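Visitor: The following comprises the amino acid sequence and a computationally predicted model.
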Amino acid sequence: MRVTPRRLLATMSIVALLLSASAGVALADGQATDSTVTKVGGQDITISDATITVADTTLSGPGFPNLDVDQQQYTLECSTMSIDGLHVSFDGKTYEVGHVNVTLKNIGLTLENVHVSNSDEA
């Protein structure tokens, strides 16, 4: 199955949101086990009724498609993903989250003036 550039960009944005939400939960509920790693038990995260806007942004990297989006909107009705063994480093400390269930409900993504390019191309 071929991934379209729009789907790729939407997925990258949602993954960035999930990772930042997971880091916040890890920081709030951590219990120190030694000086280098704080272990955090399993977490259930639900993000609902939110709109993410990405505007006036340029992304460049190897393997990215060449894509210009003037304005596009997407809606994710409901999706759940599970992550096992998530490690997050923040402010010089490492946090280990055992199992994370993330549920997204009614999430809107708006792209405005977004440019994606392949950094391998000259």
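Guide: Received, thanks.
Visitor: alpha carbons only for contacts and neighbour counts from here, please
Guide: Fine.
Visitor: How about the contacts made by the nearest residue to Thr53 once chain neighbours are set aside?
Guide: Computed as Cα to Cα, 6 or more residues apart in numbering, the closest residue to Thr53 that is not its neighbour in sequence is Thr110, at 4.7 Å. Applying Cα atoms under 8 Å, 6 or more residues apart in numbering to Thr110 gives the contacts Thr51, Ile52, Thr53, Val54, Gln71, Gln72, Gln73, Tyr74.
Visitor: okay, pairing it with this:
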Amino acid sequence: MNALTRRLLIVLVLVTVVLGGTGASALATASSTSNADATESHEIAITDMTVSITDVELSGPGFPDLSVDDATYTIDDATIATDGTTVTIDGHEHRIGAIELTVDDVGVEFENVSVEPETSV
């Protein structure tokens, strides 16, 4: 697995963990028609933590064929920013304003993780 693929995988995992946890609770309390102002900005900071991902197998169309037996990575400092987006979940449109995600001194440990393209059965 090359360095760019590793970094992308780490960032995707962190974003999924953070936004999955915060987004689920926010959407659970939102009404069926969201009137949120898409110009609102949100700042999320993740610092001094370690995420362990063990015994995971992902497959899907277009996924690369990757596997990691045992690897540890540290993100010293990274920031990802968006101007805003619209997400449709179960037919309901939700507007999300600008998001700035800062990751500082976060470790990611992978053990027995594989990603593979989807195969027909």
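Guide: Cool, the structure landed. Remember, predicted model here, so these are calculated numbers, not experimental data.
Visitor: Buried ones among the contacts of Thr110 of structure 1?
Guide: The neighbour-count test (16 or more other Cα atoms under 10 Å) marks none of the contacts of Thr110 of structure 1 as buried.
Visitor: Now, those that are in strands?
Guide: Thr51, Ile52, Thr53, Val54, Gln71, Gln72, Gln73, Tyr74 (DSSP state E).
Visitor: what residues are up against Thr54 of structure 2?
Guide: Applying Cα under 8 Å, 6+ apart, we find Thr54 of structure 2 in contact with Phe110, Glu111, Asn112, Val113.
Visitor: do the same with Leu109 of structure 1
Guide: Neighbours of Leu109 of structure 1 in contact, by Cα under 8 Å, 6+ apart: Ala10, Thr51, Ile52, Thr53, Val54, Gln73, Tyr74, Thr75.
Visitor: Max pairwise distance over those: which two?
Guide: Pairwise distances across the contacts of Leu109 of structure 1 (Cα to Cα) peak at 13.9 Å, for the pair Val54 and Thr75.
Visitor: quick revisit: now render the contacts of Leu109 of structure 1 as CSV, adding distance to Asn101 of structure 1.
Guide: Converted to CSV, the contacts of Leu109 of structure 1 look like this (distance: Cα to Cα, whole Å):
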residue, distance to Asn101 of structure 1
Ala10, 20
Thr51, 20
Ile52, 20
Thr53, 24
Val54, 25
Gln73, 26
Tyr74, 22
Thr75, 20
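Visitor: what about structure 2, which of those residues hold up?
Guide: Shared with structure 2 under both residues aligned by TM-score structural alignment, their matches' Cα atoms under 8 Å, the contacts from the contacts of Leu109 of structure 1 are Ala10, Thr51, Ile52, Thr53, Val54, Gln73, Tyr74, Thr75.
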